[in-house]
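Asks: Sharing a model that was predicted from the sequence below.
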Amino acid sequence: MTSTHRAALIDGKSIAVKMRAEIAQEAGALAAEGWQPRLVSISVGDTAAAELYVRNQQRSAESAGVQFEARNYDASISMEQLVGVLQGLNADPRVNGIIIQRPLPDHIPVKALQKAVHPLKDVEGMHPASIGNIVYNDLALGPCTAVAAVEILKTLPLTLEGLDVTVIGHSEIVGKPIAFLLMGLGATVTVCHHMTRSVAMHSRASDAVFVAVGKPGLVTGDMLKPGAALIDIGINRVDTPDGPRTVGDADFQSCAEVAGWITPVPGGVGPVTVAILMQNAVLATRLQKEHYAAQYANTEV
């Protein structure tokens, strides 16, 4: 007997369109006050891998009223030179956000570069200060993918207080921040990783499962509680008889037969992540405007 149940597909694109319309209003208001939100994207060396992301970001920025400039530097640029470039952007009041595209050449450690971005311009939410703030439930500029994944869960008719959630994957920029964000919303969170004895035991007991590991087909339908929400953050390129395809970390077919809601890959978390990047750009602009106003306020009576 085959199951006729199919999970409701979570449409990340339509969530992102709605978000961008709201962001564009806010960006317009800031521009009218002389603070046009502006992002600068930095890529180094061969840009083929990052090109798609940059194009998506550029398109999304344009529809959200955010100016976008893509800069590419030669692979031979030294770490010192690149830090110098970032310091220049940090000091430039016309630049409100800096994005560092990955991958980077081996001689440029991504963490050191992220530290060189001023926290007020860290629209990706990757600076150690931005990540650390999440522990304090201060969500000013959170890491985009983690915030996007949690935003998607918020669109579902589930009460987050007391919700049992399993997060599979504990990376610094996705898994861990998701766990902290969910705890801040009152969920009960289990975090699984490669040393977890039985991931299925935890995921089967959960009302929502997030997966961000980078292994296609890792989560299968028998690992889910019937009716649970599955937020798939994985992006993997796999070869199929019909050519290369992009898939997530979940085996979509078997999971869709058990889950209540599921994010497709592509078209799920991805578009919302880019929308959060724009939301962060506008928020960063507002924070900088307030920072400048406080710094240069007329103190004379």
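Replies: Okay, I see it.

Asks: When you work out contacts or count neighbours from here on, use the C-alpha atoms and nothing else.
Replies: Fine.

Asks: Contacts made by stretch 110-119 with the rest, please.
Replies: With contact meaning Cα atoms under 8 Å, 6 or more residues apart in numbering, stretch 110-119 is reached by 83, 86-87, 90, 98, 100, 102, 104, 126-130.

Asks: And for stretch 205-225?
Replies: So stretch 205-225 is contacted by 149, 163-169, 174-175, 200-201, 203-204, 227-236, 247-259 (Cα under 8 Å, 6+ apart).

Asks: returning to what we had before: for the contacts of stretch 110-119, which ChimeraX command selects only the ones that are buried?
Replies: Of the contacts of stretch 110-119, the buried ones go into a single ChimeraX selection, burial set by 16 or more other Cα atoms under 10 Å:
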select :83,86,90,98,100,104,126,127,129,130
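
Asks: ok, second structure coming up, stack it against the first:
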Amino acid sequence: MALKNKVQSVVVSVWRNNALFLSCSRTISTFATGFDNKILKSPSLVSLDIPDVWSSNSAGYSESSTYKPAREHTARVIDGKQIAEEIISNVANEVTRMKKTIGKVPGLGVILVGERKDSLTYVRNKIKACEEAGIKFKLTEFSDSCTEDEICDAIMQFNVDQSLHGIIVQLPLPRHLNEEKIFDVLKLEKDVDGFHPMNMGNLAMRGRKPLFIPCTPKGCVELLIRYGVEIMGKKAVVIGRSNIVGLPASLLLQRHHATVTIVTALTANPEEIAREADILISGVGVPNMVRGSWVKPGAVVVDVGTYPIEDTSCEQGYRLIGDVCYEEASRVASLITPVPGGVGPMTVAMLLHNTLLAAARKYNFV
């Protein structure tokens, strides 16, 4: 009987904690909205929730596009770097206002495992951006051979550090490490990468809003909105279903009322499916996989993939290319993101924005 009572106590405790987080996620629009519209163009997810009303001609026949690109056609480039700089500048203004108003600044803790070239580049960019925005930055580094317990201990130290409002673990991790175990340790209210199951769940459910939207998909949609791309009612194809990009990107596009198809490594006809997309997003890290023949004329192409290739002419000895064969796709698409300079800078900008949101919630700063 004592054991049964103890179990019931634990269950009630967990339920109460979850209920608190759910309540927080439902009412989150009452916090930190004073500055949010100054920084992002993306609307609140809950404001997008409208009922599905099927009309009698919803499935009516529509002729295929007759768009024919000119021989010299070149897609307009989506300048993620420029937009990210604007967003970071706006975040910096709010950080300055927070410091003057309440004497606090947002803080971000980062855990880096190993010496992957791309991960090192991303972390350097995050440090630089935090410095520009006035956000405190704390980095803990581990070797490739570290254990899960070492990483979990570092996360728990960040969890209790009152000066840190956001925590991220730079991905990917070495194969011997269990990501699920590691992320289970991270406090929900500091999960600025948006990978916690409750954040993902609330992203998927209409009527709910996650505490944080994953940074890369959030950046992709912000780019689409700022470039005037209509999402509602359009066909979107997402190549890849990772927890970092593919899955949350598909969920977020659905919340914006796109008709979404996910292409996986097992999809039998990926080229044919991709060619149906009005909006094509790829994030699998396979260089030049998406050829020009995969792109519907006039489509919007968002390349999330990054792959380092050796290049002695570059200062770092390598350069990054994406999933999309840029030279081919740019002759067919209407809009396209470059690699680098497209989605990458936006991911960093969204991370800073999420960190600002985390601090604003903690201090009830509007």
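Replies: Cool, got the structure. Computed from a predicted structure; not experimentally measured.

Asks: And the TM-score between them?
Replies: After superposition, the two chains reach a TM-score (TM-score structural alignment, normalised by the length of structure 1) of 0.88; 291 aligned residues with a Cα RMSD of 2.4 Å.

Asks: can you redo the contacts of stretch 110-119 of structure 1 as CSV with secondary structure?
Replies: Formatted as CSV, those follow (DSSP: H, G, I helix; E, B strand; the rest coil):
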residue, secondary structure
V83, helix
L86, helix
Q87, helix
N90, helix
I98, strand
I100, strand
R102, coil
L104, coil
M126, coil
H127, coil
P128, helix
A129, helix
S130, helix
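
Asks: which among the contacts of stretch 110-119 of structure 1 gets closest to Q67 of structure 1?
Replies: I98 (11.9 Å; Cα to Cα).

Asks: one step back: strands - which of the contacts of stretch 205-225 of structure 1 land there?
Replies: Applying DSSP state E to the contacts of stretch 205-225 of structure 1, the entries found in strands are 164-168, 229-232, 236, 247.

Asks: quick one: which of these has the most company?
Replies: L230 (32 neighbours; other Cα atoms under 10 Å).

Asks: Could you report the distance from the equivalent of that residue over in structure 2 to L266 of structure 2?
Replies: Correspondence of L230 of structure 1 to structure 2, assessed by TM-score structural alignment: V301. Distance of V301 of structure 2 to L266 of structure 2, given as Cα to Cα, to the nearest Å: 22 Å.

Asks: How about L253 of structure 2?
Replies: Separation of L253 of structure 2 from L266 of structure 2 (Cα to Cα): 22 Å.

Asks: try N202 of structure 2
Replies: Taken as Cα to Cα, the span from N202 of structure 2 to L266 of structure 2 is 28 Å.

Asks: go on, L22 of structure 2?
Replies: Counting by Cα to Cα, the gap from L22 of structure 2 to L266 of structure 2 is 35 Å.

Asks: Which one of those two is surrounded by more residues?
Replies: Taking other Cα under 10 Å, L22 of structure 2 and L266 do not tie; L22 has more neighbours (19 against 7).

Asks: wait, what's in contact with the aligned partner of R76 of structure 2 in structure 1?
Replies: By TM-score structural alignment, R76 of structure 2 lines up with A8 in structure 1. Residues near A8 of structure 1 by Cα under 8 Å, 6+ apart: 260-262.

Asks: What separation is there between A8 of structure 1 and L86 of structure 1?
Replies: For A8 of structure 1 relative to L86 of structure 1 (Cα to Cα), the value is 43 Å.
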